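> only geometry, no sequence info:
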């Protein structure tokens, strides 16, 4: 295989997997309600399962149990809003903290981020509407796609070689630029205020940090992928780590400022 062919060897499975996920996600976002909650609960619990498998490979039953707790927490919190998320969500990171592996603290932080993101995605769709949800997903996808192509075509200095050796500065900055143009598109279409043009690259960067955080964890445990569930992408966490980082930032920002889109 030539160097050029090897550079693009993962493109076809990535595209096919992405198309399937986009189709499923679009239908679920449009349906909303319990259908969307079921999808978010499934994705969140699978990511928690993958994280538990990474940090506890010799305890598969424990991984399933923690994933079950994560699913139950989301269903209880969103299905019965009288139960506060802050009462049930700590059960998941506490389960990671109780495990004997050295990565327990990092895993607990990542588990907290995943749970916050799962909760936030449902709240964003329910309270801000479809436009806000599509904007967030668009920022993550555009940033990833722009980073993928710019990084492979332009190359250049690595962003954080010790943790993510494939991520380049050219790809990182291209992701920010793509996110800004996506924000501009939402402004032109009348779905957002101009502030979203500034916010979009910041959210894209948060997504990139989510990707780096997962890469750090995989390096700590010596794993290439979080699992092999998605062809071309590895595991669910490999595909949605950026969405977790982006959603956590959006959740934090909305505690202080109204989101300049949707609502």
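Cool, got the structure. As the structure is a computational prediction, the values presented were derived from the model and not from experiment. Residues are numbered from 1 along each chain as shown.
> going forward, measure contacts between C-alpha atoms and count neighbours the same way
Noted.
> How much space separates residue 219 from residue 159?
16 Å (C-alpha to C-alpha, to the nearest Å).
> Those two: which has the busier surroundings?
Remark: of residue 219 and residue 159, residue 159 carries more neighbours, 18 against 15, as counted by other C-alpha atoms under 10 Å.
> a strand runs through the more buried one, doesn't it?
Yes. Looking at residue 159 with DSSP: H, G, I helix; E, B strand; the rest coil, it is inside a strand.
> unless I'm mixing things up, it is touching residue 168, no?
Yes. Proximity of residue 159 to residue 168 meets the contact threshold set by C-alpha atoms under 8 Å, at 4.8 Å.
> all helices of the stretch 101-250 of the chain, in order?
104-123, 130-154, 169-188, 195-221, 236-254 (DSSP state H, counting those that start in this stretch).
> Just put the ones you listed in a markdown table and tack on distance to residue 52.
A markdown table is the format used below for those (distance: least, C-alpha to C-alpha, whole Å):
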| stretch | distance to residue 52 |
| --- | --- |
| helix 104-123 | 8 |
| helix 130-154 | 25 |
| helix 169-188 | 29 |
| helix 195-221 | 11 |
| helix 236-254 | 12 |
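> With adjacent residues omitted, what lies nearest to residue 181?
Distance criterion C-alpha to C-alpha, 6 or more residues apart in numbering; nearest residue to residue 181, sequence neighbours excluded, is residue 197 at 7.2 Å.
> ok, that neighbour to residue 178 distance?
As judged by C-alpha to C-alpha, residue 197 and residue 178 stand 10 Å apart.
> adding another structure so you can compare the two:
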């Protein structure tokens, strides 16, 4: 707050650049989702590979070549998995995490767990698009986007107690709760023009929480590695990992639900 009690304009200094780059990412992503097929698959492969590269660079920036080779390995594995038996996906996805962990002298478990999670989440988004179509993948992404956008504005506008200050010092309870409400509203809107039942409302809220946990996990990683952003690829947002950490959390949650609840077409 300013001395006169007005909102501090400095809080919004990054809004313009965040908005422009965010809209550009959203436009390209939505187009790929609507087109589907190999276009969305290759986008998912590319983004996943870049995030694994960013992960490596946060842990061991002194050896960028190894990070690039591991990213290429991720792209190769995922490209093959998209046309292969889904039951074998986990075995092949272990290759890059195991190799990367073996090369590292420190943070082996960190790289292994995050690299594996990133790959599974990226693969899960492709499966979700193939099995349920563009509409429901857009629902998942809109839930994550609403969580992020409304959480950002509510947190900046209202402030208040921190959600988890030791891990994510900027995240507030006001922003967190606003994300849940916004996600539930997205679910309610989809309820109006689809055959989904009322469960979609609370499922959307749970997805919101899962996306926030994805953000928290990446924040914890960055604090552990003592870096501000995963990279500088996206103006106002940092890296792809910074931008898609929430989507990764939501994707992993949906895959977990599929394993436990036996959702037709996704259960494997």
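Cool, got the structure. Remember, it's a predicted structure, so these values are computed and weren't measured experimentally.
> TM-score for this pair?
For this chain pair, the superposition-based TM-score is 0.95 by TM-score structural alignment, normalised by the length of the first structure; 261 aligned residues with a C-alpha RMSD of 1.8 Å.
> re the thing from before, for residue 57 of the first structure, which of the helices of the stretch 101-250 of the first structure is the nearest?
Closest approach to residue 57 of the first structure among those is made by helix 195-221 (9.6 Å; C-alpha to C-alpha).
> Buried residues, that closest one. List them.
Residues of helix 195-221 of the first structure classed as buried: 196-197, 199-218 (neighbour count, 16 or more other C-alpha atoms under 10 Å).
> Kindly name the residues of the second structure that line up with it.
Counting by TM-score structural alignment, helix 195-221 of the first structure falls onto residues 199-225 of the second structure.
> List of residues touching the longest strand along the second structure?
The longest strand of the second structure (DSSP state E) is strand 168-172. Here strand 168-172 of the second structure makes contact (C-alpha atoms under 8 Å, 6 or more residues apart in numbering) with 155, 159, 160, 161, 162, 163, 164, 165, 216, 219, 220.
> which residues of the first structure does it align to?
Aligned using TM-score structural alignment, strand 168-172 of the second structure spans residues 164-168 in the first structure.
> Mean deviation, that stretch versus the second structure?
When the second structure is overlaid, stretch 164-168 of the first structure sits 0.4 Å from its aligned residues on average, using mean C-alpha distance after the TM-score superposition for the first structure.
> Pull out the buried residues from that stretch.
In stretch 164-168 of the first structure, counting by 16+ other C-alpha under 10 Å, buried: 164, 167, 168.
> What's the local residue count around the equivalent of residue 180 of the first structure over in the second structure?
Alignment note: residue 180 of the first structure maps to residue 184 in the second structure; criterion TM-score structural alignment. Neighbours of residue 184 of the second structure under the rule other C-alpha under 10 Å: 24.
> if I look at residue 184 of the second structure, how far off is residue 245 of the second structure?
For residue 184 of the second structure, the distance to residue 245 of the second structure equals 20 Å [C-alpha to C-alpha].
> go on, residue 181 of the second structure?
Here residue 181 of the second structure is placed at a distance of 20 Å from residue 245 of the second structure (C-alpha to C-alpha).
> Which one of these two is surrounded by more residues?
Neighbour totals were compared for residue 181 of the second structure and residue 245, and residue 245 leads with 24 against 21 (other C-alpha under 10 Å).
> Contacts only, for the counterpart of that one in the first structure.
By TM-score structural alignment, residue 245 of the second structure lines up with residue 241 in the first structure. By C-alpha under 8 Å, 6+ apart, the contact list for residue 241 of the first structure reads 207, 210, 211, 214.
> next one: residue 236 of the second structure
Listed by C-alpha under 8 Å, 6+ apart, the contact partners of residue 236 of the second structure are 14, 15, 17, 18, 21.
> Is the aligned partner of residue 10 of the second structure in the first structure in a helix, a strand, or coil?
Using TM-score structural alignment as the criterion, residue 10 of the second structure maps onto residue 6 of the first structure. At residue 6 of the first structure the chain is in helix, as set by three-state DSSP.
> Just give me the neighbour total for residue 6 of the first structure.
Applying other C-alpha under 10 Å, we find 10 residues neighbouring residue 6 of the first structure.
> Same question for the one 4 residues further on.
With neighbours defined by other C-alpha under 10 Å, the count for residue 10 of the first structure comes to 13.
> and what of residue 134 of the second structure?
The burial count for residue 134 of the second structure: 17, using other C-alpha under 10 Å.
> correct me, but it touches residue 32?
No. Look at residue 134 of the second structure against residue 32 with C-alpha under 8 Å: they stay out of range, at 9.5 Å.
> tell me how far stretch 230-244 of the second structure is from the chain's mean position?
Computed by C-alpha atoms, centre = their mean, to the nearest Å, the chain-centroid distance of stretch 230-244 of the second structure equals 11 Å.
> Oh, that last question was meant for stretch 193-209 of the second structure, not what I typed.
Computed by C-alpha atoms, centre = their mean, the chain-centroid distance of stretch 193-209 of the second structure equals 19 Å.
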